[in-house]
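> sequence first, then the predicted structure:
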Amino acid sequence: MDLKLLYAIRGWIAFVAFMDLGTAIRSYIEKRSFLSKTICDIDNFIDEEYTTSRVLGSYSILKAIILIHCALYIHYHPIISMGIWSLIITLGLYFTETVYFRAATFNFYVVFPFILNVLTLGILIYTQKSIKHLNVTSSENEENYSRFLGTRKKNFVKSKRI
């Protein structure tokens, strides 16, 4: 696997994590999630305290944290495995709530995250199978992190000597 492709995969995983944080924020602000009853069933609306929305928001935050760690430490197989399983559980949630329990309808808020998570799941499975041949060390992550912060160890060491 080429390092440029690995950086693209990291960016994609970070994008999906950002989308999950958006879902979490939307769940806490709107107080109605896609799992809530539809507007046609407003008379039978059971979730008056918006518990479902808060649970979905908390789950989205946990999934975003897992995916952020997966993007940062993509060379560790257990981290990729955690990302894969969090995506599988999310796909199971969307599928069962829409098809089996019929708590949600097929709308943009269900179909778009489902497609996004299926693509990400395929990318993570591909990455896990092809990462064996890649030699990425934790020092590369530290270097990327220092670039992100705008500091470099070399500049820090030179300023200390003066």
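Done, it's in. Numbers count the residues shown, from 1 in each chain.
> from here on, just use CA atoms for contacts and neighbour counts.
OK.
> enumerate every residue touching the nearest residue to residue 138 once chain neighbours are set aside.
Computed as Cα to Cα, 6 or more residues apart in numbering, the closest residue to residue 138 that is not its neighbour in sequence is residue 73, at 7.9 Å. For residue 73, the contacting residues are 79, 138, 141, by Cα atoms under 8 Å, 6 or more residues apart in numbering.
> assign the closest residue to the first one other than its chain neighbours to helix, strand or coil.
Counting by Cα to Cα, 6+ apart, residue 70 is the residue found nearest to residue 79 once chain neighbours are left out, at 5.5 Å. Assigned with DSSP: H, G, I helix; E, B strand; the rest coil, residue 70 falls in the helix class.
> I figured residue 70 hits residue 78, correct?
No - using Cα atoms under 8 Å, residue 70 makes no contact with residue 78, being 9.2 Å away.
> just the helices in the protein please.
3-30, 51-72, 77-95, 108-130, 138-149, 153-161 (DSSP state H).
> so between residue 70 and residue 78, which is more surrounded?
More crowded of residue 70 and residue 78, by other Cα atoms under 10 Å: residue 70, with 25 against 13.
> related to what we said a few turns ago, which of the contacts of residue 73 are buried?
Taking 16 or more other Cα atoms under 10 Å as the criterion, what is buried in the contacts of residue 73 is residue 79.
> name the nearest of the contacts of residue 73 relative to residue 112.
Distance to residue 112 across the contacts of residue 73 (Cα to Cα) is lowest for residue 79, with 24.7 Å.
> distance of that closest one from residue 22?
As judged by Cα to Cα, to the nearest Å, residue 79 and residue 22 stand 22 Å apart.
> out of the helices of the chain, which one sits most buried?
helix 51-72 (a mean of 21; mean count of other Cα atoms under 10 Å).
> let's bring in a second one:
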Amino acid sequence: MERKLLYAFRGWIAFVAFMDLGTAFRCYIEKRSFLGDHSDTQFIEGDYTVSRIIGMYCLLKAIALVHCTLYIHYKPVVSMGGCALALTMILYSSEALYFRSSTLNFYVIFPCVLNTITLLGLLYIPKRLRLWDPQTDIDDENSQLVRQMTGFKKRRAPKKLP
């Protein structure tokens, strides 16, 4: 049962990464970003810097979440994914609520809800499944070789007679 939960959660993280990948592609296709003041006085004609920056950030976050999916049993990688999720929520909510460069629309609320659910899962599921507990059975190659070597008896050199 625990493995099924882990595989389902890995699929969820991959889904969130896919959504960010879609956002990155959308930022390059649509040119204008959903964040930023959309008045014509702020933008230079043909300058879509904000959109490209958000696209690159979403691409970087998607790569971090894919690594988090593949290496969920490593605590630093999960921490990196959690920080990326938290930073995205801070970015979207601050742009909408504090800087007022965007409205509270679907493009702001949906990623925040998705990232909140994923962040809560990253905080809860690896601890519940004890993925980060130290393993008593170490199965790496070096420890196996050391165990095999302890089975041999040391040969002693024959005593030399005077």
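Thanks, I have it. What you see is a predicted model; the values in this text were computed from it and never measured.
> how close are the two chains, by TM-score?
The TM-score (TM-score structural alignment, normalised by the length of structure 1) is 0.76; 134 aligned residues with a Cα RMSD of 2.1 Å.
> about what we covered before: what does the residue nearest to residue 138 of structure 1 align to in structure 2?
The pairwise alignment with structure 2 assigns residue 73 of structure 1 to residue 71, based on TM-score structural alignment.
> how much space between that match and residue 62 of structure 2?
Counting by Cα to Cα, the separation of residue 71 of structure 2 from residue 62 of structure 2 is 14 Å.
> same check, this time on residue 96 of structure 2
Distance from residue 96 of structure 2 to residue 62 of structure 2, by Cα to Cα: 22 Å.
> same check on residue 130 of structure 2?
Going from residue 130 of structure 2 to residue 62 of structure 2 by Cα to Cα gives 25 Å.
> next one: residue 31 of structure 2
The value you get for residue 31 of structure 2 to residue 62 of structure 2, if Cα to Cα is used, is 20 Å.
> residue in structure 2 matching residue 52 of structure 1?
Match for residue 52 of structure 1 (TM-score structural alignment): residue 50.
> quick one: contacts for the closest residue to that match other than its chain neighbours?
Of all residues not flanking residue 50 of structure 2 in the chain, residue 33 sits nearest, at 6.6 Å (Cα to Cα, 6+ apart). Listed by Cα under 8 Å, 6+ apart, the contact set of residue 33 of structure 2 reads 27, 48, 50-51, 54.
> which of those map to contacts in structure 1?
Counting by both residues aligned by TM-score structural alignment, their matches' Cα atoms under 8 Å, structure 1 reproduces these contacts from these: 27, 50-51, 54.
> which pair of these spans the longest distance?
Pairwise distances across these peak at 9.0 Å for 27 and 50 (criterion: Cα to Cα).
> number of residues surrounding residue 147 of structure 2?
Quick note: residue 147 of structure 2 (other Cα under 10 Å) scores 10 neighbours.
> element containing it?
Per DSSP states H and E: residue 147 of structure 2 is located in helix 141-149.
> neighbouring contacts of stretch 58-70 of structure 1?
With contacts defined as Cα under 8 Å, 6+ apart, stretch 58-70 of structure 1 is touched by 13-14, 16-18, 20-21, 23-24, 79-80, 82-83, 86-87.
> now it on structure 2. Mean distance?
By mean Cα distance after the TM-score superposition for structure 1, the fitted stretch 58-70 of structure 1 averages 0.3 Å away from its aligned residues in structure 2.
> centre of the chain to that stretch, how far?
Computed by Cα atoms, centre = their mean, to the nearest Å, the chain-centroid distance of stretch 58-70 of structure 1 equals 5 Å.
> what's the closest of the contacts of residue 73 of structure 1 to residue 3 of structure 1?
For these, the nearest to residue 3 of structure 1 is residue 141 (12.7 Å; Cα to Cα).
> residues in contact with the closest one?
72-73.
> and residue 98 of structure 1, how many neighbours does it have?
Neighbours around residue 98 of structure 1, by other Cα under 10 Å: 19.
> one more: residue 94 of structure 2?
So residue 94 of structure 2, with other Cα under 10 Å, has 14 neighbours.
> can you tell me what it aligns to in structure 1?
Residue correspondence to structure 1 (TM-score structural alignment): residue 94 of structure 2 is matched to residue 96.
> equivalent analysis for residue 103 of structure 2, please.
Alignment note (TM-score structural alignment): residue 103 of structure 2 maps to residue 105 of structure 1.
> which residue, other than its chain neighbours, is closest to its match?
residue 98 (5.9 Å).
> wait, that neighbour touches residue 104, no?
Yes - at 4.9 Å, residue 98 of structure 1 counts as touching residue 104 under the criterion of Cα under 8 Å.
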